[in-house]
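Chemist: show me the folded form of this:
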Amino acid sequence: MKNLNFKRTYLLGLTFVAVLQSCSKDTDSLEQQTEVAEAQELAISEAFENELYECGYVDGNWSSTAYLSSSIGTSSETNFMQTQNSKIAAVWGRPAVPLSFVKDNSNPNSTYNAISYGSGKIYYGEAIYNAAKAQGQIANVMILAHEFAHQLQFTYGYPSKNESTARAAELEADGMAGYYLRRPNGYNKTSFSQIATAYEFAASIGDNNTTSPGHHGRSYQRRSAVRLGFLLGAYDLNAASFDYNFFYYYNGVLNGSYKQEKSEYFNAELDKYIRSYAKELQKISNGEMSDEEYFNLD
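Modeler: Purely as a prediction, here's the structure:
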C-alpha cells in the first residue's frame, strides 16, 4: 500500500511555500520550491499553519493593509474564542466553521468589525475584539454567537420572515445569541442581568437607518430580540424550532398584528411561559423600558 500520509505532507509543504510566496512575492523556480517543500515535508506543524495566516490581502470588506491571523490577544484568549466557536456550533448540532482574526498594524481601527461569510467562515476584527473585551469576554461571546447564527441562516435559508432590509436576519441572530448565552450546554448564564450589559455593547454597533439594506434594527428592537432569545433558551430547540418560535412571538403574538398557524414546532408549555413575559417584551420592543429596568431583568 502506498504511503498516502507522505503524499499529503508533501502537498501541504508545497501549499505552505506557495502561500508564503503570495505574501513575499518571491520568484523561486518550481524546482527550488520543490526542494524547500521536501525539506519541510515532516515539519508541517501547528506553528507552520499559524504562519499561513500572517500575511496577505483579506478581501474587499477590510482595509487593504489588513491581514488574517490565527491568534488574538494571548494564547489563552485565542483558545477561549476557538472553544466558544466550537461550543456555539455544538449547541445547534453543527460543526464549527473556521474562525480567523483580522489585524491591521497600519490602521488598527479598520478592524472594528466581525463578518460571517456565506462560504462558511467567520472573520473577527482585532479592534472590535479589544473593545468588547473591555466589557468582559461575554461581550465577545455574544458577538461570536450572533455571527454563527448567520451561518445557520446561510445553511438553512433562514430567516423565515423576509423584509426589505437585513433587520429580520439581524434580530433573529440577536435572539440566537441570547439563546446560546442561557443554554446549560452553552454559556450557561441563568440570569438576564448577567448578559444585558454585554448585549448593550453588541447593540451599540447597530444603526437606526431603517431604509438602509443593511439595517440591523433599532436599539430597543434588538433589546427585545435578545431578551426573547434568552427566554427561549429555557427550552431545548433546534434551529428550525427556534426560527419558528422566534418569529411567532416577536412578530405575531406579542404585537397582535396577525395570528400565525401553529406548526409542528408549537409547544404549549413554552407558549404559556413566553406569554407570561408578553407585557415585558412589548414594553422593551416599544422602547418604553428604562436602562435600569432592562439591566436588572431576571
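Chemist: switch to C-alpha atoms for all contacts and neighbour counts from now on
Modeler: Will do.
Chemist: which parts of the chain are strands?
Modeler: Applying DSSP state E to the chain gives strands spanning 67-69, 99-103, 114-117, 121-125.
Chemist: would a markdown table of those strands with mean neighbour count and distance to T34 be doable?
Modeler: A markdown table is the format used below for these (neighbours: other CA atoms under 10 Å; distance: least, CA to CA, whole Å):
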| stretch | mean neighbour count | distance to T34 |
| --- | --- | --- |
| strand 67-69 | 21 | 26 |
| strand 99-103 | 23 | 28 |
| strand 114-117 | 18 | 34 |
| strand 121-125 | 23 | 31 |
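Chemist: of all those strands, which lies closest to T155?
Modeler: strand 114-117 (11.1 Å; CA to CA).
Chemist: so what touches that closest one?
Modeler: By CA atoms under 8 Å, 6 or more residues apart in numbering, the residues outside strand 114-117 that reach it are 122-125, 128, 143, 147-148, 150-151.
Chemist: and what of stretch 48-65?
Modeler: Contact partners of stretch 48-65, identified using CA under 8 Å, 6+ apart, comprise 16, 19-20, 22-23, 66-71, 102, 104-107, 110-111.
Chemist: again, but for stretch 137-144
Modeler: Contacting residues not belonging to stretch 137-144 are listed as 81, 84-85, 114, 129, 132-133, 177-178, 181, 195, 198-199, 201-202 [CA under 8 Å, 6+ apart].
Chemist: what comes up buried for that stretch?
Modeler: Within stretch 137-144, the residues that qualify as buried are 137-144, counting by 16 or more other CA atoms under 10 Å.
Chemist: re the thing from before, type out the PyMOL command that picks the buried ones from the contacts of stretch 48-65.
Modeler: In PyMOL, a selection of the buried entries from the contacts of stretch 48-65 looks like this (16+ other CA under 10 Å):
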select buried, resi 16+19+20+66+67+68+69+70+71+102+104+110+111
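Chemist: buried residues, stretch 241-255. List them.
Modeler: By 16+ other CA under 10 Å, the buried positions in stretch 241-255 come out as 242-251, 254-255.
Chemist: repeat that for stretch 159-177.
Modeler: Residues of stretch 159-177 classed as buried by neighbour count (16+ other CA under 10 Å): 159, 165-177.
Chemist: the contacts of strand 114-117: which two are farthest apart?
Modeler: Greatest spatial distance in these: I128 and Q151, 19.6 Å, computed using CA to CA.
Chemist: neighbour-wise, which of those two wins?
Modeler: Using other CA atoms under 10 Å as the criterion, I128 and Q151 rank with Q151 on top: 25 against 21.
Chemist: one more, for comparison:
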Amino acid sequence: MKNLKKLLFLITLTFFFQNCTTEENITSNTNGPESIMEPSNLNLENTNSYTLSKFGKDSYWANYIVDRPTTDFLKKQHNASATFFGMGNVPIYFAGGSGTFNALSFSQGYIVWGEELLAGAKGYGNAAIAYVVAHEMAHQIQFRDSRIPSNNHVSATELEADGFGGYYIRKKFTSNWTTAAGAYRFSQTLAGPLGSSHGTAPQRRSAYRLGYLLAENGTYSNRNFDSNFFYYFRKYVLDGQLKKNLKKPETIDKEAHDNILSHLKELHDIYTGKISEKEFMNLNN
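Modeler: Here you go, the predicted structure:
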C-alpha cells in the first residue's frame, strides 16, 4: 500500500512539472506581434515567407521553440545578423506546435520563426540555422530599402536573400566551404519549380555560392552588395555573356572582381544544374 501511494505521488508530481513546463513555454495570446491572437491569424500579404505555407490552426505563440539552447542560438544569430547588416533592432517571435514549418519576414519590421522549420534546420546543423537567419534578415533589408532588390527577375527577391545568406555565412560563421555548403543543404530542399518565386534548387545554390564568393575579398554596404550581386548574376546566367570581358564595377575592388571572374563558369554550371549537388558540396573555397 505504501509503495502504491508513493507511485501515485510520483505520477502526480511528474504530471505537475510537465504541465508547468508547457504552460511556461506558451505566451499569452496578446504577446504576438501587433497583438495578433494566434500565428494562424497572421496576414501574409506583406511578407516574404521561407516556404509557401502559412501557420496551422494549432500553432501558438511560444517563449522558445524546439528547446531553449536551440532558441538561444537562433536569437544570438538573429541579433548578430541584424548588427552585421546595420538593421538595428528587429523583433523576433516564435510559433510553436504543429503546422509551423515556416519562417516569415514582415514588412512591419519583425520576423516570425516556426518550430517545425527550426527543427528541420537543426537537423542539418547550426550553420543551416545561421543561414536561414541571414536569409530572413535579408528580406528586412529589402523591405526597408525600396532600391533593393535592384533586379526584377521573377525570383530576384529570394535569390538575392540566398546571396545575402551566403555572404553572411562567409563573413560571420565559417570560412570552410564544406561547412558553408552543408548549411545550404536544408534550404535547397525547399526550392520551387522553374519560374517559382523561390527559384529552383540549382538557381538557389548558385546565388548562395555567389554571395559566399563576394564575401571572400570584400565587405559591402547593403546597396553595394545588391549592385555587385546582380551585376555578376546577370552575366553568368546567360552562357554567351561568359565569353565577354567584364568591366570591374566601381563598388568592388580588383582582387574581388578577379576572384568572381575566375568562378563565373562554375557559377553558370551550378545555375544550370551541370554541377550536381554532390559536386557543389565538394567545391574548393
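Chemist: one step back: name the member of the contacts of stretch 137-144 of structure 1 with the most neighbours.
Modeler: In terms of neighbours by other CA under 10 Å, those top out with G178 at 30 neighbours.
Chemist: counterpart of A240 of structure 1 over in structure 2?
Modeler: Aligning on TM-score structural alignment places A240 of structure 1 opposite R223 in structure 2.
Chemist: please disregard the earlier target; I meant Q135 of structure 1.
Modeler: Aligning on TM-score structural alignment places Q135 of structure 1 opposite Y124 in structure 2.
Chemist: returning to what we had before: hmm, the match of A240 of structure 1 is touching I148, no?
Modeler: Yes. Between R223 of structure 2 and I148 there is a contact under CA atoms under 8 Å: 6.9 Å.
Chemist: which of the two has more residues huddled nearby?
Modeler: Between R223 of structure 2 and I148, counted using other CA under 10 Å, the more crowded position is I148 (21 against 17).
Chemist: S224 of structure 1: which of the strands of structure 1 is closest?
Modeler: Of all the strands of structure 1, the one in closest proximity to S224 of structure 1, counting by CA to CA, is strand 114-117 (22.0 Å).
Chemist: so where is that closest one in structure 2?
Modeler: The aligned range for strand 114-117 of structure 1 in structure 2 is 103-106, by TM-score structural alignment.
Chemist: can you give me how far the matching stretch is from the chain middle?
Modeler: Once both centres are worked out by CA atoms, centre = their mean, to the nearest Å, stretch 103-106 of structure 2 turns out to sit 10 Å from its chain's centre.
Chemist: what do you get for stretch 62-77 of structure 2?
Modeler: Centroid separation between stretch 62-77 of structure 2 and its chain, computed with CA atoms, centre = their mean, is 15 Å.
Chemist: residue range for that stretch in structure 1?
Modeler: With TM-score structural alignment applied, stretch 62-77 of structure 2 matches the range 69-84 in structure 1.
Chemist: what about the aligned residue in structure 1 for E136 of structure 2, how many neighbours?
Modeler: Mapped onto structure 1 by TM-score structural alignment, E136 of structure 2 lines up with E147. Residues near E147 of structure 1, counting by other CA under 10 Å, number 25.
Chemist: got it, and N31 of structure 2?
Modeler: For N31 of structure 2, the count of nearby residues is 16 (other CA under 10 Å).
Chemist: do the one 5 residues further on as well
Modeler: Residues within reach of I36 of structure 2, counting by other CA under 10 Å, total 15.
Chemist: distance of the residue nearest to the spatial centre of structure 2 from V154 of structure 2?
Modeler: Nearest to the geometric centre of structure 2 sits V132, at 1.9 Å (CA atoms, centre = their mean). In this view, V132 of structure 2 and V154 of structure 2 are 21 Å apart by CA to CA, to the nearest Å.
Chemist: repeat for H263 of structure 2
Modeler: 24 Å.
Chemist: kindly report the same for Y232 of structure 2.
Modeler: Going from Y232 of structure 2 to V154 of structure 2 by CA to CA gives 17 Å.
Chemist: longest single helix anywhere in structure 2?
Modeler: Of all the elements of type helix in structure 2, the one with the most residues (DSSP state H) is helix 2-25.
Chemist: what residues sit buried inside that helix?
Modeler: Quick answer for helix 2-25 of structure 2 (16+ other CA under 10 Å): N25.
Chemist: which residues in structure 1 does whichever helix or strand comes after it align to?
Modeler: Downstream of helix 2-25 of structure 2, the first helix or strand assigned by DSSP states H and E is strand 47-49. Alignment of strand 47-49 of structure 2 against structure 1: no match, by TM-score structural alignment.
Chemist: name the residues that touch strand 47-49 of structure 2?
Modeler: Here strand 47-49 of structure 2 makes contact (CA under 8 Å, 6+ apart) with 102-107, 139.
Chemist: of all those, which two lie farthest apart?
Modeler: Of all pairs in the contacts of strand 47-49 of structure 2, the most separated under CA to CA is N102 and S107 at 16.3 Å.
Chemist: now do G178 of structure 1 against G118 of structure 1, distance only.
Modeler: Counting by CA to CA, the gap from G178 of structure 1 to G118 of structure 1 is 22 Å.
Chemist: should've said F266 of structure 1
Modeler: Counting by CA to CA, the gap from F266 of structure 1 to G118 of structure 1 is 29 Å.
Chemist: H150 of structure 1 too?
Modeler: Distance of H150 of structure 1 to G118 of structure 1, computed by CA to CA: 8 Å.
Chemist: neighbour count for those two, which is higher?
Modeler: Using other CA under 10 Å as the criterion, H150 of structure 1 and G118 rank with H150 on top: 26 against 13.
Chemist: show me the contacts for that one.
Modeler: For H150 of structure 1, the contact set (CA under 8 Å, 6+ apart) comprises 116, 169, 173.
Chemist: wouldn't the second one be in contact with G157 here?
Modeler: So that's A169 of structure 1. No. When contacts are counted by CA under 8 Å, A169 of structure 1 is not listed as touching G157 (10.3 Å).
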